[in-house]
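*Asks:* When you get a sec, could you give me coordinates for this:
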Amino acid sequence: MTLDESHETIRRLDGELWLPPEAIYPPPDEDGHIRETFAFYGLAMAKVQQLEMGAINLLVMARIVNARPKAEEIVGNPWEPLLKETLGKLVRRLKPYLERDPQFVTDLEDALKIRNMLAHAYFNVRCEEVLSFAGRNQMLLELQGIHVRMESLADRLRKACEPYRRSAGYPDELEDALMEQTLREAADRDSARR
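*Replies:* The predicted structure follows:
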């Protein structure tokens, strides 16, 4: 169902948007299938956020590398202002760094469209599908595909960031060490809660 088709299923009553209750409250979930559908939606959105962080990392590393020859000082946390930007703004800011790979830019622009659909319309567009087992299976396949696609794009951003990271003096091992430290800290928090 397209967005335009989904809008036909939305009715206007007394000037307010109205969705049928079953579109908001799915049927009973005896087999966990609905929960699995929502879980995969969450995983797809998590991968979008990973993609956004990859875009931010590339922009920060490029800024650090480009600042050195100009003797520009980077004050404070260079990630902080970028964390407030939308994926659309991040993609636009990435374009100069990805000029050699126009397909990558196109893929990121497509990812932005997918992200916006997920964030703003996914369950409205699929309000009928979520009501049936077959519809949810279709949604699960779609969400799994989105998950894989976003993960692939995040990996491509990580690879695009490598030359900037190395030029800025961050060795490859630093990323692994930071991940190990983060995992240890998470395990320590889990141990403290028990």
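*Asks:* only C-alpha atoms for contact and neighbour calcs from this point on.
*Replies:* Will do.
*Asks:* So which elements touch the helix or strand containing Leu141?
*Replies:* According to DSSP states H and E, Leu141 maps onto helix 133-167. With contacts taken as 3 or more C-alpha pairs under 8 Å, 6 or more residues apart in numbering; DSSP states H and E, helix 133-167 sits against helix 33-70, helix 102-120.
*Asks:* and the next element down the chain from it?
*Replies:* According to DSSP H and E, the helix or strand after helix 133-167 is helix 172-193.
*Asks:* what angle do that next one and helix 133-167 make?
*Replies:* Here helix 172-193 points in a direction 130 degrees away from that of helix 133-167 (axes from the mean of the first three to the mean of the last three C-alpha atoms, to 10 degrees).
*Asks:* follow-up on the earlier one: tilt between the helix holding Leu141 and helix 102-120?
*Replies:* Using the same axes, to 10 degrees: helix 133-167 against helix 102-120 is 130 degrees.
*Asks:* before we go on, could you also do this sequence so I can check it against the first one:
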Amino acid sequence: MNTSEHCKEVYAYFGLAMYRAQCVEQSIVQLLIFFDFFKKNAPIFSTSEKWEADFDRFDKVLSKKTMGHLLGSIKDLGILDDNIENILSLALKKRNWLAHAYFVDNALDFINETGRNRMIKELEDAIELFNSVENMLNPIASSAALKYGMTEDALDKIKKEMYESAHGDL
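*Replies:* A predicted model of the protein is given here:
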């Protein structure tokens, strides 16, 4: 592999690692939706319009929070065991390092093949960490979704509608 292609490979792995970190962040958001918003608002549901307006407000507040603040919010709800909370804290540290210091910390490694190979391995490890966190959080969110009537069929219908509205080709 030539040097230019090897550099592109590092960037591709970095992009995938950051994407997976964002997936973890969205999983935390999903948990907050089910264990905070739904829990508080489902019992007092009055109209679809009010629900949508309240949901949009809640979502807007969440979208302004950092991953660290989202993690603090989910910890405050007390729904996760200590092991998951500890792994989420590790994922947060890894995500923040990737976002704020990764290329600075690896500047000298990036200029040689051995260093780039080490960077790729490090990014693969980060991707695996984020994947394992998702594997822990997804069943919790799925269980909560089911409690509120979001069956696999309902979710498939929502996905289909989203893909069609986006004119997706995946």
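*Asks:* residue range for the helix holding Leu141 of the first structure in the second structure?
*Replies:* The alignment of helix 133-167 of the first structure onto the second structure (TM-score structural alignment) covers residues 113-147.
*Asks:* Following superposition onto the first structure, what is the mean distance for the matching stretch?
*Replies:* On superposition with the first structure, the mean distance recorded for stretch 113-147 of the second structure (mean C-alpha distance after the TM-score superposition for the first structure) is 1.2 Å.
*Asks:* Check the secondary structure at Arg12 of the first structure for me.
*Replies:* Following DSSP: H, G, I helix; E, B strand; the rest coil, Arg12 of the first structure is assigned to strand.
*Asks:* Report how many residues lie close to it.
*Replies:* Under the neighbour criterion other C-alpha atoms under 10 Å, Arg12 of the first structure is assigned a count of 10.
*Asks:* same check, this time on Thr37 of the first structure
*Replies:* 20.
*Asks:* what's the nearest residue to it once chain neighbours are set aside in contact with, if anything?
*Replies:* Leaving out its chain neighbours, the residue that sits closest to Thr37 of the first structure by C-alpha to C-alpha, 6 or more residues apart in numbering is Leu140, at 5.7 Å. Leu140 of the first structure makes contact with 36-37, 40 under the criterion C-alpha atoms under 8 Å, 6 or more residues apart in numbering.
*Asks:* just those residues now: which is nearest Pro171 of the first structure?
*Replies:* Phe40 (34.2 Å; C-alpha to C-alpha).
*Asks:* coming back round to it: closest to Asp110 of the first structure out of the contacts of Leu140 of the first structure?
*Replies:* Distances from Asp110 of the first structure to the contacts of Leu140 of the first structure, taken by C-alpha to C-alpha, are shortest for Phe40, at 19.6 Å.
*Asks:* Contact partners for the spatially closest residue to Pro171 of the first structure that is not a sequence neighbour?
*Replies:* Here the nearest residue to Pro171 of the first structure in space, its sequence neighbours aside, is Arg165; by C-alpha to C-alpha, 6+ apart that works out to 7.3 Å. With contact taken as C-alpha under 8 Å, 6+ apart, Arg165 of the first structure is in contact with 61-62, 171.
*Asks:* Of those residues, which are reproduced in the second structure?
*Replies:* Among the contacts of Arg165 of the first structure, the ones still in contact in the second structure (both residues aligned by TM-score structural alignment, their matches' C-alpha atoms under 8 Å) are 61, 171.
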